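Enquirer: Structure here, sequence nowhere to be found:
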């Protein structure tokens, strides 16, 4: 499993108890509606410019 670091753009969406974020990668590749996993009982909203690490199963960026 490989990964990729992205910078979040501050767009946070909560839907059905789940949180989704968006951002841009190193080569300006865009990621939208990425599911953000939070520990049980913990609540936060990442700010614009925060860094995130995406896991890519089988090294496939489409599955990040």
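Expert: On my side now, so go ahead. Predicted, not measured: the structure shown is a model, and the values here were computed from it. Numbering: from 1, shown residues only.
Enquirer: only C-alpha atoms for contact and neighbour calcs from this point on.
Expert: Will do.
Enquirer: Just the terminal-to-terminal distance for stretch 25-36.
Expert: 16 Å (CA to CA, to the nearest Å).
Enquirer: in stretch 9-19, what counts as buried?
Expert: 9, 12, 19 (16 or more other CA atoms under 10 Å).
Enquirer: So which of those sit within strands?
Expert: Using DSSP state E, the members of the buried residues of stretch 9-19 that fall in strands are 9, 12, 19.
Enquirer: With respect to residue 35, which of the residues you listed is nearest?
Expert: Lowest distance from residue 35 to those (CA to CA) belongs to residue 19, with 6.1 Å.
Enquirer: That closest one contacts residue 32, doesn't it?
Expert: No: counting by CA atoms under 8 Å, residue 19 stays clear of residue 32, with 11.9 Å between them.
Enquirer: Comparison target below:
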């Protein structure tokens, strides 16, 4: 990322120390109205679906993706 090393390390430490403050699923937010937590796409149902072409990856990225 574009953050200096020191700032990045401090940010990572802060996020790790406060990990319990973040919700990882809707089940962890019982008092939040699902209407607030959910999104919807404003797509016209009359529009046709467009499939994007596959992009080639560099050999290094392709190898890393296979390992993951």
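Expert: Thanks, I have it. In this text the structure is predicted, and so the values were computed from the model without any measurement.
Enquirer: care to give me the TM-score?
Expert: Once superposed, the chains reach a TM-score of 0.15 (TM-score structural alignment, normalised by the length of the first structure), with 17 aligned residues with a CA RMSD of 3.7 Å.
Enquirer: ok so, going back, make TSV from the buried residues of stretch 9-19 of the first structure and add distance to residue 25 of the first structure to it.
Expert: Output for the buried residues of stretch 9-19 of the first structure, formatted as TSV (distance: CA to CA, whole Å):
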residue	distance to residue 25 of the first structure
9	11
12	17
19	19
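Enquirer: Residue 52 of the first structure: which of these is nearest?
Expert: residue 9 (10.7 Å).
Enquirer: Go ahead and confirm that closest one touches residue 22.
Expert: Yes: the pair residue 9 of the first structure / residue 22 is scored as a contact, 6.0 Å apart, by CA under 8 Å.
Enquirer: ok, now which ones touch the residue nearest to residue 12 of the first structure when sequence neighbours are not counted?
Expert: Closest residue in space to residue 12 of the first structure, ignoring its immediate chain neighbours: residue 21 at 4.8 Å, by CA to CA, 6 or more residues apart in numbering. Taking CA atoms under 8 Å, 6 or more residues apart in numbering as the criterion, residue 21 of the first structure is in contact with 8, 10, 11, 12, 13, 32, 33, 34, 35, 36.
Enquirer: want to throw those into CSV with distance to residue 55 of the first structure?
Expert: Below are the contacts of residue 21 of the first structure laid out as CSV (distance: CA to CA, whole Å):
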residue, distance to residue 55 of the first structure
8, 15
10, 20
11, 20
12, 19
13, 20
32, 14
33, 14
34, 11
35, 11
36, 11
